[in-house]
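Trainee: take a look and give me a structure for this.
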Amino acid sequence: MITELLQLYERIQRVINTDEPFARRRIHWAIDLDKHGEVISVSPTISRNTDGKGKTKEVLGKEYRCPAAFFLKLRNTNVVAAAGGGNIPPELMSGKPLQIFGEEPVVKKDRQGNVLEKKVKKAETGTPKSNHQAFLDLHDRFLASLPPEQTQEAEWTALRMFFEKRKGIPFNAFSDQNLAQLTKDQRFSFRINGRLLLQHPQATGWWRDEIKKQRESVRQCLPQGRDPFDPATDDSVLSVRFPHIQGVPNGGGYCPIASFDKAPMQSFGLGEITMPLGLETAEKVSAALNWLLSDETSYKRMGDAVVVFWAVDKSAANSPPQALNFGDLLSEADPLQVREFLNNAWGGYAQFPETSKFHAAVLSSPQSRITIRSWHTETLPQAVAHFRKWLGLTSLLNQWGDEMPIAIGQLAACTVQKGKNSKPLPRTYTELFEAALFGRPLPSRLFSAALQRQGLELVKGCDKKTRKEFEERLRARTALIKLHFELNNRGGGITMENHTSQKDSAYMCGRLLALLDKIHVEAHKGSGGTNSSPANRSYAAASTTPALIFPQLCKLARYHLNKVGGGWANCLEHGYEAETGEQVEGLKQVVVRLQDAAGGTFPRTLSLEQQGRFAIGFYYERCRNWPHAKKKNIVTSDEKHN
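Mentor: Okay, here's the model as predicted:
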């Protein structure tokens, strides 16, 4: 992975340069100052983002090229990380409220978002106070470095007077609407006469020289050694810390991809010098990874994990990586996007030769350290082929007859209890991602979890308010169960088109339960419906011990058919010929098919694999279309069902 990231850096070094101490930062607020350093207003910066469906929305915060701190610093004669442990390295002309004002905002709101109370938490002692003082000291050094003829310029006079006043967070400079959006982790910058000071040439030039001096002083104290990723150099300056990687969920203020000072990296009495990585190598790797995490076409967050991916043409060493839309299709694709991708096997990837490489990694951040949960590389055509198969398998009909794609987030969520405090494990996203783009078999634990949730959630049922979510979770579990059979080569190929021709006994049991459930619903439709049906009461028993429960359910079906009455009851029981000439199976035909498949009786027990086939048969039967019957089948208008 390190090698591939170094190669990526070589392709994008025109965009990013590790020698340039600047980075893209999201600035949320601009502090407008008058010539006396008084705050005129605090204005939000707004950017426009486009989601996977092409919709544009405004969000608070806009990215600017900002001065960025060097990731190492000297403490006495030791080289340590500049950030971490609550320390926030100061950066010129931008910072968080704690750094600039010496206090953090605490804004309480009601459910409608109206501000109820505003107060501050002051940085009086310890690390918070040190962060504020470090920010002031940095700007004092900058202002003191200005030539005499520039010290009286309006920008720097106003900035100096602002810091001298130390008035705290100017709540009165916010509008009520803006104040409701204020948090302690947002970044501020200064604006005078309509110009952001972080873009002032005097500020950027001074910062470039300042970081150059700091970096050189740190280099003098770093150990010498051999960098395995730079074989041309026998004696490299080795880094004892790794740069911060931003954009990983729960990453914190300092989140390295490798920890040199932790137990797994320390051995043989060498202390922290056990992972020889050159300073320049570490900077290039982190720069490439941060670039991926800032490009919306190269990453996608999934729960507490984030996926980065890119494709390169190996035959063109200097070509930049190609933008991919895998992220949107995995997480929030709409049916039109999926259909377009499936109908056009290559789409925007057609210009790549078959040797083009596709790389992907899944990252998470437990305890402020990045964990590489998965790393894969293969040719782009292979990845596209796997992905097309995945999208085809996860696009299922819903209860209303619409074929909709199912996002990885939905597949992960359906394996755990729904609720704010119940989240899928990061490895669940990893396993699903590996299956989607690399064709990896799904682990059996996801299959078992889907079956377990199936029984529990069907027992609970749903009301009108929660029906849509109930149906979506049922659809996601069915897709996950289908993926188990397809990707693990356990006999798949089941679709709505061949649904009625399946002969597996467990599958037929699932069909039968869904049909009995439909008959029950039809019988109670005139009385306003019921929350208790065969699927609610008996799914767990029917999917594990069919012989114990189905005889009772079939007896109840006779009562329900009599209650339905008329030609529609006859159609439900005996089937009918549709207007298109299709023979629509009813209860009688399904029971006969089941008897033929099971040897004349209901199966006594079903294994886990059989329970999975039961679940697929149950879902497809629930979604089966009941077309209009031919006129010879006398069915009233109220009895026609789709």
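
Trainee: only C-alpha atoms from now on, for both contacts and neighbour counts.
Mentor: OK.

Trainee: tell me the span between the first and last residue of stretch 39-57.
Mentor: Its start and end residues considered, stretch 39-57 measures 29 Å (CA to CA, to the nearest Å).

Trainee: beyond the helix or strand encompassing Arg25, next helix or strand please.
Mentor: Assessed by DSSP states H and E, Arg25 sits inside strand 22-27. On the C-terminal side of strand 22-27, the nearest following helix or strand under DSSP H and E is strand 29-33.

Trainee: summarise which helices and strands that following strand is packed against.
Mentor: strand 39-44, helix 154-165, strand 188-192 (3 or more CA pairs under 8 Å, 6 or more residues apart in numbering; DSSP states H and E).

Trainee: any idea of the angle it forms with strand 39-44?
Mentor: Angle between the axes of strand 29-33 and strand 39-44 is 160 degrees (criterion: axes from the mean of the first three to the mean of the last three CA atoms, to 10 degrees).

Trainee: second chain to compare with the first, below:
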Amino acid sequence: MILQALTAYYETLAEKGEISKPGWGLSKVSFGVNLADDGTILSLIPLKVEKQMGKKTVIAPQVFEVPMPEKRTVGVVSNFLCDHSGYILGVDNKGKPKRSLQCFEACALKHKAILSGIDTPASKAILAFFDTWNPATAAQQAPLVSDWAELMEGGNLVFFHNFRAVLEDVAIKKGWQAYYDGQSSGEDTGTVMQCLVTGEDTVIPNVHPSIKGVRGAQPSGASLVSFNAPAFTSYHKEQNFNAPIGHYAAFAYTTALNYLLADRNHCKTIGDTTLVCWAETGDTAYQDVAMMGMMGQSPQEELESDLIRTISLLADGMPAQWDDVELSPQTSFYILGLAPNAARISVRFFLRNTFGQFLANVQAHQERLDIVRPAYDRHETIPLWHLLQETVNQNSRDKNPAPQMTGDVLRAILENHRYPATLLNGVTLRIRAEHTITRGRAAIIKAYYLQNPHSQCPKEVLTVSLNETSTNIPYTLGRLFAVLENLQEKANPGINTTIKDKYFNSASATPNVIFPVLINLAQKHLRKLDTGYKVYYDKQIQSLLSILQQEYPQRLTLPEQGTFQLGYYHQTQKRYEKKEEK
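Mentor: Coordinates of the predicted model:
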């Protein structure tokens, strides 16, 4: 299903002329090797440009459309017209001169095989270069000396002829296309099988092009479809003959996925999961709304109200306009989560639904998360990345959430299923360790028990703000603890350590042991206050004790502890609410 969807997406983009045609791909290029007519190197042309990476401006290689790069393992395999210095010049910094010479010879053979029948000045210059170039003297060549260190970093090089890119030569492009089409059609005597994607009988390549751009995977690329051990094979087939996919389908799905991963505006990383999404129509407006609305990527301030209105319309099943494109809620939409796995890529999840249904599921998730927020918190919604960070120790070296939990939470949100228990466990551990209930943690507890109902955490406590009419015992205990903490702070201005730091965990787990101690301590705090404050706090305490009737549970279960924590959070935020002016 994944490969079929990606192949269909490639064909949609190809019809619009927005993606490379078969035989071509995108590569990052650092330098151009400028050749004279006789094949000598005139100069080295820097091709790096300034790019905005977040808030920083960096110098990065340009992206060129080049002949489709080969899939490399440990063997010597050359690309055409675009490769690193080990193949183009026969030198690199890997400390293996014999292998570098083999790479250069393989590169020369490939270029001679393709260019020998092409009669253009650029073609003749490249052939002359491979006939005359001596890798042993490369470091002494004047055009290379000034950029030698950067040249050895491994960036790709392309050929120029008299300051004109050889990639623009029409005859050379036709020569490469004929060579590539000949390979794909089976002139290279390959195994013919039925393609799983197209259903046609065609030559099956044993390896597929690399996927680049998945965070944590090898920078040179990794495989989405791969078989490398006997345990993964069947009927004694080797490599990708276990899952026969033709040259065209292999090119199409890898090109489409590389295209999605290269678009950093529509590619999101959460934890170790790299997220890409696309609509079957190929319109990027769907991806814009998805990333802003579904993944918490904030739009410009002036567009926020438009985004909220657009998402609301689509979630209700009505079409909406965005960036002059009419978005249909019935459009098929795909979300793919990828994670690194050595030289391969593992699929965390692959989801397909209508665009409107995805947005409706995310909107339901945000409604469950809705909870009273502190005055300093100006964000109306809680982004997904921030939600997952509530389960992470911010003082640890690795601040990424658990990989499996990340995928499970994403699936639960996008499919409107039950949240994984690992999400609640992660939040509970952070509360116990830090004795702090943030807006995000309280929102997770509320959303979890709304979506995963439990009788010991009833709906009467799963409210946006304080429910003063609730008589739930754990909820009332949480409220009482917040009042007692506030009383202590009022009686001891500037105190560094409160009862929350010492008693919060035990109070929420074994109330009958701790609360008699806290009530006794509160009487001492009341004596330090003037009459007005004393009456105010005493009235609050007595009101909550009347609900409890002086009986404290011996032990609270995990759902009851969640109820306690919500009561504490609601009561704490109630203190900071502004009084209405009469």
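
Trainee: got JSON lines for the helices and strands packed on strand 29-33 of the first structure, with distance to Ser298 of the first structure and mean neighbour count too?
Mentor: Formatted as JSON lines, these follow (distance: least, CA to CA, whole Å; neighbours: other CA atoms under 10 Å):
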{"stretch": "strand 39-44", "distance to Ser298 of the first structure": "28", "mean neighbour count": "19"}
{"stretch": "helix 154-165", "distance to Ser298 of the first structure": "39", "mean neighbour count": "17"}
{"stretch": "strand 188-192", "distance to Ser298 of the first structure": "28", "mean neighbour count": "22"}
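
Trainee: can I get these in JSON lines with distance to Thr415 of the first structure?
Mentor: Formatted as JSON lines, those follow (distance: least, CA to CA, whole Å):
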{"stretch": "strand 39-44", "distance to Thr415 of the first structure": "40"}
{"stretch": "helix 154-165", "distance to Thr415 of the first structure": "53"}
{"stretch": "strand 188-192", "distance to Thr415 of the first structure": "41"}
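
Trainee: what residues in the first structure pair up with stretch 335-350 of the second structure?
Mentor: Aligned by TM-score structural alignment, stretch 335-350 of the second structure falls on residues 360-375 of the first structure.

Trainee: got a list of contacts for that stretch?
Mentor: Under the criterion CA atoms under 8 Å, 6 or more residues apart in numbering, residues 1, 248-252, 254-259, 304-310, 359, 376-377, 426-427, 430 lie in contact with stretch 360-375 of the first structure.

Trainee: in strands only, show me the residues you listed.
Mentor: Using DSSP state E, the subset of those located in strands is Ala305, Val306, Val307, Val308, Phe309, Trp310, His359, His376, Thr377.

Trainee: which PyMOL command selects the buried ones in the residues you listed?
Mentor: A single PyMOL command suffices to select whichever of those are buried according to 16 or more other CA atoms under 10 Å:
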select buried, resi 305+306+307+308+309+310+359+377
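
Trainee: distance to Pro321 of the first structure for the ones in strands among the contacts of stretch 360-375 of the first structure - can I get that in TSV?
Mentor: Shown next, in TSV, are those (distance: CA to CA, whole Å):
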residue	distance to Pro321 of the first structure
Ala305	23
Val306	19
Val307	16
Val308	13
Phe309	10
Trp310	6
His359	11
His376	17
Thr377	14
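
Trainee: which among the ones in strands among the contacts of stretch 360-375 of the first structure gets closest to Ala597 of the first structure?
Mentor: His376 (42.9 Å; CA to CA).

Trainee: quick one: that closest one from Tyr299 of the first structure, how far?
Mentor: Counting by CA to CA - His376 of the first structure and Tyr299 of the first structure are separated by 15 Å.

Trainee: likewise Phe162 of the first structure?
Mentor: 40 Å.

Trainee: tell me roughly how far the one helix or strand Leu526 of the second structure maps to lies from the first structure on average.
Mentor: Using DSSP H and E, Leu526 of the second structure sits within helix 511-527. Following superposition, helix 511-527 of the second structure is found to deviate from the first structure by 2.2 Å on average (mean CA distance after the TM-score superposition for the first structure).

Trainee: can you tell me the closest non-neighbouring residue to Val308 of the first structure?
Mentor: Tyr299 (4.2 Å; CA to CA, 6 or more residues apart in numbering).

Trainee: translate that neighbour into the numbering of the second structure.
Mentor: Match for Tyr299 of the first structure (TM-score structural alignment): Cys267.

Trainee: count the neighbours of its match for me.
Mentor: Cys267 of the second structure has 17 neighbours, counted by other CA atoms under 10 Å.

Trainee: and for Ala14 of the second structure?
Mentor: 17.

Trainee: got the contact list for it?
Mentor: Ala14 of the second structure touches Ser20, Lys21, counting by CA under 8 Å, 6+ apart.

Trainee: please pull up the equivalent of it in the first structure.
Mentor: Checking TM-score structural alignment: Ala14 of the second structure goes with Gln13.

Trainee: please tell me how far its match sits from Leu5 of the first structure.
Mentor: 12 Å.

Trainee: with Leu363 of the first structure instead?
Mentor: 14 Å.

Trainee: ok, the two, which is more surrounded?
Mentor: More crowded of Leu363 of the first structure and Leu5, by other CA under 10 Å: Leu363, with 24 against 19.

Trainee: now the more buried one: which helix or strand?
Mentor: Applying DSSP H and E, one finds Leu363 of the first structure within strand 357-364.

Trainee: equivalent analysis for Tyr507 of the first structure, please.
Mentor: Applying DSSP H and E, one finds Tyr507 of the first structure within helix 505-524.

Trainee: check the offset of that helix from the chain's centre.
Mentor: Averaging C-alpha positions (CA atoms, centre = their mean, to the nearest Å) puts helix 505-524 of the first structure 37 Å from its chain's average.

Trainee: was I right to think Gln62 of the second structure contacts Glu50?
Mentor: No. With contact defined as CA atoms under 8 Å, Gln62 of the second structure does not reach Glu50; the gap is 9.2 Å.

Trainee: those two - which one has more neighbours?
Mentor: Of the pair Gln62 of the second structure and Glu50, Gln62 is the one with more neighbours under other CA under 10 Å, namely 18 against 11.

Trainee: re the thing from before, so what's the residue nearest to Val308 of the first structure up against?
Mentor: Applying CA under 8 Å, 6+ apart, we find Tyr299 of the first structure in contact with Leu292, Leu293, Val306, Val307, Val308, Phe309, Gly327.

Trainee: contact partners for the fourth one?
Mentor: Applying CA under 8 Å, 6+ apart, one finds that Val307 of the first structure lies in contact with Tyr299, Lys300, Arg301, Ala360, Ala361, Val362, Leu363.
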